[in-house]
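# Predicted coordinates and the sequence they were generated for:
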Amino acid sequence: MVISPIVGAFMTGMKVPAVSEVLYTGGLSEMIILLSIAASTAIYGSYRVGSLRREAFDAKGVGMYTLRKQIGTGGMGEVYLAEHRLLKRPCAIKLIRRDKVDDENILLRFESEVQATAGLTHPNTIEIYDYGHTEEGTFYYAMEFLPGLNLQEIVERFGELPPERVVYLLRQVCSALAEAHHKGLIHRDIKPGNIFSAERGGLYDVAKLLDFGLVKDNRPEKNSLELTMEGAVVGSPLYTSPEVVTGDGEPDFRSDIYSLGATAYYLLTGKPVFEGESALKVVFAHASQAVKPLTEINPKICKELEAIILKCLEKKPEDRYQKAEELSDALKELKLKEWTQEEAAEWWSDAEQFVQHEPDPEYASEDHLKATTILPVNA
C-alpha cells in the first residue's frame, strides 16, 4: 500500500512535467515520510488489536478454567469447550445463561443438576470435575469433554440404528440409570439428545448419560425442593411418560423406563413414538393413544425386541419393567448377534468427518478451534 502511490506518482511525473517538478522539489520525500508513518501506525495498530483480542479471549474464563469456544446451548445453560489452566486438561464447562441469572427457580434446578450428577460414579454417567460460582454470581460446573456424537445427531445424520447396536447402548444406559435409581434419583429427561456415544479409553460406542437438569430427588429422608411449577410438564414432549402428562400419581423410576423405551423406539425406527403439530398434542398422545408397533416401520426389528420396547411404553407404570436392571436383563436374553468393538470402530471411522473431537494439548489457538467440527451439545 505504501509502494503503490509512490510508483503511481513516478509514472504520472513521467507524463506530466508539472507533477515531475513538484516531486523533485521535495514532494516525493514528503510523500514517502507520510506514507511510512501511516504504514508503521497501521502495522503496530494491527499487532496491538490482535494482542488485545487474544488477551481478552484467554481472560474469558471461570474459576481455574479458560473458555475456548461455545459448543452448545439449551434451555438452562450454555456449554463451552474449556481448559484447566494448570492441568491443561480439556473439558466442557456448563454455565447458567446470563438472562436466567435472576430466575431463582432456574438457578436451583441448575445447582440441583450438578449436585445430583456429582454424586454418581457409574462410568456410563458423565463425570463432573468441579463446580462453583464466579465473582459475578454465574454458576458453572466442569465435566468431561466427550469425543463423539449424541444419539439424536447419529439418527438424524445416518438413519435408524441396527438392533444389536441399540441393545448394546441401551444396556449401558440401564446400568447408569440403575445407580441413579438406587440413590433415589429420577432423571426425568431421558431422550436421544441426552445420551452420548463416545470414544473413551480406546473403546467406541461408550454410552454416556447426560443432563440431569430435571433430576428429582425421590429419597424419603430428604425434603427435596420441587423445582418445577405446580402442574407443569417436565422433560421432553416426545419422550415424556403418561403419568407426567396426566398427573395421575407421582412419577417415579418407571417414568425413566418409559422415556428410555421411547428413546429406543426412535433409535430403531428413526421416528418418535408420537408426532403432532404441537407439543400439547404429542404429550396427550402419550397418555391416550396406542403405540404403533415398531415392525410396521422397520421390519428388520425382531418380535422379541419389539415386545421389550412396547412393554417399556405401557401406559400404566405397573405394566412396565419395574427396574432398569429388569430391562437390561430382558435385553441380555435376546438372541441377537453382538455389536462388537470392531464394528463400532469401523462405523466411527466412516463417520469421522462428523465427529466431535477432543482437541490436542496444543489446541489453544482460535484458528484450530474454527477448523474442528463441533456439533451441538444438549445443554
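Good, I have the coordinates. Keep in mind that what you see is a predicted model, and the values were worked out from it rather than measured.
# contacts and neighbour counts: CA atoms only from here.
Will do.
# Burial check on Trp328, number of neighbours?
Trp isn't right for residue 328; it's Ser. 20 (other Cα atoms under 10 Å).
# And the residue nearest to Ser236 when sequence neighbours are not counted, how far from Pro163?
The spatial neighbour of Ser236 that comes closest, neighbours along the chain excluded (Cα to Cα, 6 or more residues apart in numbering), is Asp189 at 6.3 Å. Asp189 is 23 Å from Pro163, where distance means Cα to Cα, to the nearest Å.
# Now the helix ranked longest in the chain: buried residues?
As assigned by DSSP state H, the longest helix anywhere in the chain is helix 28-59. Across helix 28-59, burial judged by 16 or more other Cα atoms under 10 Å covers 31, 35.
# Which elements pack onto the helix or strand that it is followed by?
Sequence order places strand 61-62 as the next helix or strand after helix 28-59, per DSSP states H and E. Applying 3 or more Cα pairs under 8 Å, 6 or more residues apart in numbering; DSSP states H and E, we find strand 61-62 packed against no helix or strand.
# take the one below as the second:
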Amino acid sequence: MRPRRRSPSKDVGQDLPRLPEVGLHEESNEVDLDPRTLQPVRGSLSGARELPVPPPPPRSKPPTPPRLARAPMRPPMTTPRPPPRSAAIRAETAEYSSLIGGRYQILTRIGQGGMGKVYKVKHTHLSRTFALKIISNQVAETDEARELFYREARFASAMSHPNITSVVDFGEDEKVGMFMVMELVDGEALNRILFREKQLSARKACDIVLQVAEALHYIHKQGVVHCDIKTENILISEEEHEGKRSKTVIKLLDFGLARSLNASRASTSLSGTPHYVAPERIRGEPASPASDVYGVGILLYELVTGQVPWDGPVQKILAGHLDEQPRSPSQLVEGGVDPALETLILHALAKRPSERHKDMAAFIYELKTVMDMMGFGRRTRGGPAKRVVIEQRTSSLPSAPNVRDELARIAFDACRLPLALLTPHGVIVRANPAFARFVMGAAVEVDSLPVQSTPLATAWSTSDQDLARTLAGNPVRRIIEIDVAAGESRRLLLWLDAVSLDHIVLGVQPLEL
C-alpha cells in the first residue's frame, strides 16, 4: 500500500491558490511576547548634557502665565496614524483582553491554522461555551480573505442541520479584528483518525460518508455547493445512542469556498484542495451538486483504501482527475472490496457530471442500498430474523384457504416486476411470467432451473454469497447492470428476502429515482 500522502509542497499553492483553513485541533508553536519589552525605555542618553532646571517662583507671587505671541498662519499638520499592530500583538491582545465583541470571554486556545486561531470562549450573558475563530492580521488585510470570511459566515449561519457545525455569531472587534463564533464540537478531525488507523472498515467509512452526503444534500437544497470536501473539514465525535452504545456523529466544517447556485454569474475560478477537485472545475466550468458528488466519491475512496486516487505534484494530480482512471479499490485493500461498494465509488468518480449520480439524493439512495446489501445497520447477530406467526381462527368456510392461495397466485403471476421463489441453492421453485421474460426474453417455463444457469448469472456474479447471506438473516439489496442495446446498459436493483428456512424471494426492479 502506498504511504499516506503528505501536505502539499510550496509549489502546490502556486499552481492552485486556496485559502488555508483553521483546524480546530491542530497545534503549532506560538511566540509569547515579554510584556517588559513593550515598556518605554527610561533614563537619559549616554553623553547628553543636562540643562539646568529653573527654580520655581516665590510662593508669595503666583506664577504669571506667559503671553502667547501671534504666530503666522500655517497649514494644519496631520497627526500620523499609529502603524497597524502585528499579528503577534493582536494574538497577545486576544489572550488577555477582557471580552471580544463585548460578550465573549476567552477560556483557552484550542487550535491554530493558516487563517488564524480558534479559542474556547464563554458567552457572558448566556453562560454557554463556543468556539471562536479569530482571523489573523495578515490574512484579514486582503480583500479576497475578507470576502471569503464573510461568505463563509453568511452561508454557515443560514444552515441548520445535525451534521453541519452551526455558526451563531460573527463580526469585527476593535481589539482582535474579524471573528466567527461556532458551536463547540468535542470531536477529532477525520484526517487525524485516518492517519492513525491508515484505513477504515467499510462499515465505518460508509457510515461517515452517508452523514456527509446527507449534510451536502441539505445545503444543495438551500442553493449552495460546498466545493471543499476533504478529511480536514470533517469532525468525528461519539454520542450515546439509546443509552446502550455510542454512535458516530460527523460535523461538516468550513464554508469558505462554498458557492451559491442562484448567483447571477457563476464563478469559474479554481479553488479547493487539488486531491478532491472535480474535473469540470479544472476545465473552468461552474460548480454544481455533481462537483460535491465527485468530492464525496474521493472521500469514500480514501477512507476505504487509505489513499487518494491521485497524489504527487499539483499538475500530476489535476491530470489524473482529467484523463486517468483511478485504480480499483479492490486492488488496494487486502481481501478486496465488495463489488457493489466499488461500483458505487467508481460511479461517483466519473469524469463528466452527467455520468455520475444525477444529484446527492441519488448517491445517498445507492449508498443506502449498498449498506443494506452488506448488512450494515441491520440485524447482524442472533442468526435469522425471528418471524411472528399470528394464528387465525379457522374460518367457517372450508374454501377460504383455497381462495386466499388462489388470489395470491393471481397477484404473483400478474405482477409486472420479475419475481421468483428460490431454494437455498438457487433453484427456481416458482417464477412469474415477468421474471421469465426478464431472464429468458420470452414467457417460457423456467421452474426447476438453477438461477445460475440463466443469463441473469452474467450480471449477478455473487449469487451464491448473497443467497447464503440472506438465509443468515441479512436481506440483500444489490445493484446490477445489464446490456439493453449496443453500448447502452441499464442499472437495476436486485433484492433477496428469506420467507422461510427453505425459500428465498428474488425480485428485480428498475433503479429510477
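On my side now, so go ahead. Please read these numbers as outputs of a predicted model, since none were measured by experiment.
# Could you report the TM-score for this superposition?
The TM-score (TM-score structural alignment, normalised by the length of the first structure) is 0.69; 280 aligned residues with a Cα RMSD of 2.4 Å.
# just to revisit the earlier point, return the distance of the longest helix of the first structure from the chain's centre.
40 Å (Cα atoms, centre = their mean, to the nearest Å).
# cool, and stretch 92-99 of the second structure?
33 Å.
# Thr343 of the second structure corresponds to which position in the first structure?
The alignment partner of Thr343 of the second structure in the first structure, by TM-score structural alignment, is Ala307.
# so which strand or helix has its match?
helix 303-312.
# Which parts of the stretch 251-379 of the first structure are helices?
For the stretch 251-379 of the first structure, applying DSSP state H, counting those that start in this stretch gives helices covering 253-269, 279-288, 303-312, 324-332, 341-350, 366-371.
# and among those, the most buried is which?
helix 253-269 (a mean of 26; mean count of other Cα atoms under 10 Å).
# What helices and strands are in contact with it?
helix 163-182, helix 303-312.
# Please identify which of the ones you listed is closest to Ala344 of the first structure.
Ala344 of the first structure lies closest to helix 163-182 among those, at 8.6 Å (Cα to Cα).
# Can you check which part of the second structure the closest one sits on?
The aligned range for helix 163-182 of the first structure is 202-221, by TM-score structural alignment.
# Please apply the same query to stretch 111-130 of the first structure.
The aligned range for stretch 111-130 of the first structure is 150-169, by TM-score structural alignment.
# Now do the buried residues in the matching stretch.
Applying 16+ other Cα under 10 Å to stretch 150-169 of the second structure flags 150-157, 159, 163-167 as buried.
# can you tell me the helix or strand for Asn262 of the second structure?
Applying DSSP H and E, one finds Asn262 of the second structure in no helix or strand.
# how many neighbours does it have?
Residues near Asn262 of the second structure, counting by other Cα under 10 Å: 10.
# Assess the claim that it and Gly223 are in contact.
Yes - using Cα atoms under 8 Å, Asn262 of the second structure is in contact with Gly223, at 6.3 Å.
# which residues sit in contact with Phe149 of the second structure?
Gly256 (Cα atoms under 8 Å, 6 or more residues apart in numbering).
# Show me what Leu86 of the first structure lines up with in the second structure.
So, by TM-score structural alignment, Leu86 of the first structure is matched to His125.
# Could you tell me which residues make contact with that match?
So His125 of the second structure contacts Arg103 (Cα under 8 Å, 6+ apart).
# what about the equivalent of Val185 of the second structure over in the first structure, which helix or strand?
Correspondence of Val185 of the second structure to the first structure, assessed by TM-score structural alignment: Leu146. Using DSSP H and E, Leu146 of the first structure sits in no helix or strand.
# Next, work out how far apart the closest residue to Leu146 of the first structure other than its chain neighbours and Glu179 of the first structure are.
Leaving aside its chain neighbours, Leu146 of the first structure sits nearest to Ala198 (5.9 Å; criterion: Cα to Cα, 6+ apart). Look at Ala198 of the first structure and Glu179 of the first structure: by Cα to Cα, they are 20 Å apart.
# With that, I have no additional questions.
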